[in-house]
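In: from the sequence below, what's the structure:
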Amino acid sequence: MSTALVLLTIGLALFVAGSWVALNIRGAAASLERRAAANAELAMHARGELGPPRRVASAGFYRFIGTVIALCGIVFTLGGLLESL
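Out: The predicted structure follows:
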């Protein structure tokens, strides 16, 4: 399998996944925020702490990370296109 094909595949997958979260399509970033809060609450209950869980990350943080991943996907895709020339 050529390097260009691998870079194009990984780049497009990163771009789609990152932009899905960055643009908050179908509430992806909000879902990640709720999931992190639920996991933090479960971890606190497992330790025996019954107080409110601390906030791990906001939806804005997940959207920022999604933007970074989408930009990395563009770089990988361009690298794959340049490799195929």
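
In: contacts and neighbour counts: CA atoms only from here.
Out: Noted.

In: excluding chain neighbours, give the residue nearest to residue 7 in space.
Out: Leaving aside its chain neighbours, residue 7 sits nearest to residue 80 (4.7 Å; criterion: C-alpha to C-alpha, 6 or more residues apart in numbering).

In: from residue 45, how far off is residue 82?
Out: For residue 82, the distance to residue 45 (C-alpha to C-alpha, to the nearest Å) stands at 51 Å.

In: please give the structure of this sequence too, so both can be compared:
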Amino acid sequence: MGAKKKTEIICRCNNVSRETIEQAIKNGATTLNDIFDTTSAGVGPCGGSCRRKLGPLLDYYLKNGTFPDKITEDLSGKAPAPQKKDT
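Out: As a prediction, this is how the structure comes out:
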């Protein structure tokens, strides 16, 4: 699983892999802005939808000193899907 995890693309707009992001964090990126500045992840034309993965990945590393096997996306700020109305 290691190779697939490392080549996973986190930021599709700027084609930034998880490996690149993890390396930036290991090299001292301690904020989302540091990650953006170092890798260009999170600042694409989509408006930064990958930030929902970047934040939890960074937080996990800062708390544990390692990276999670699976990134748990932060969906707390995401609007709920529209409900269909019965006609």
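
In: so after superposing, what's the score?
Out: TM-score of the superposed chains, computed with TM-score structural alignment, normalised by the length of structure 1, equals 0.30; 34 aligned residues with a C-alpha RMSD of 2.8 Å.

In: re earlier: residue 82 and residue 45 of structure 1: which has the busier surroundings?
Out: Neighbour totals were compared for residue 82 of structure 1 and residue 45, and residue 45 leads with 14 against 10 (other C-alpha atoms under 10 Å).

In: ok, now which ones touch the spatially most central residue of structure 1?
Out: Per C-alpha atoms, centre = their mean, the C-alpha nearest to the average position across structure 1 is that of residue 66, at 4.7 Å. By C-alpha atoms under 8 Å, 6 or more residues apart in numbering, the residues touching residue 66 of structure 1 are 17, 18, 19, 20, 21, 22.

In: outside of the helix or strand where the fourth one lies, which residues touch it?
Out: Secondary structure from DSSP states H and E places residue 20 of structure 1 in helix 3-22. Residues outside helix 3-22 of structure 1 that contact it (C-alpha under 8 Å, 6+ apart) are 28-29, 62-84.

In: can you give the distance of stretch 65-77 of structure 1 from its chain's centre?
Out: How far stretch 65-77 of structure 1 lies from its chain's middle: 10 Å, per C-alpha atoms, centre = their mean, to the nearest Å.

In: same check on stretch 5-14 of structure 1?
Out: 16 Å.

In: now that stretch: buried residues?
Out: 7, 8, 9, 10, 11, 12, 13, 14 (16 or more other C-alpha atoms under 10 Å).

In: looking at these, which is nearest residue 33 of structure 1?
Out: residue 14 (20.1 Å; C-alpha to C-alpha).

In: how close does that closest one get to residue 35 of structure 1?
Out: Separation of residue 14 of structure 1 from residue 35 of structure 1 (C-alpha to C-alpha): 21 Å.
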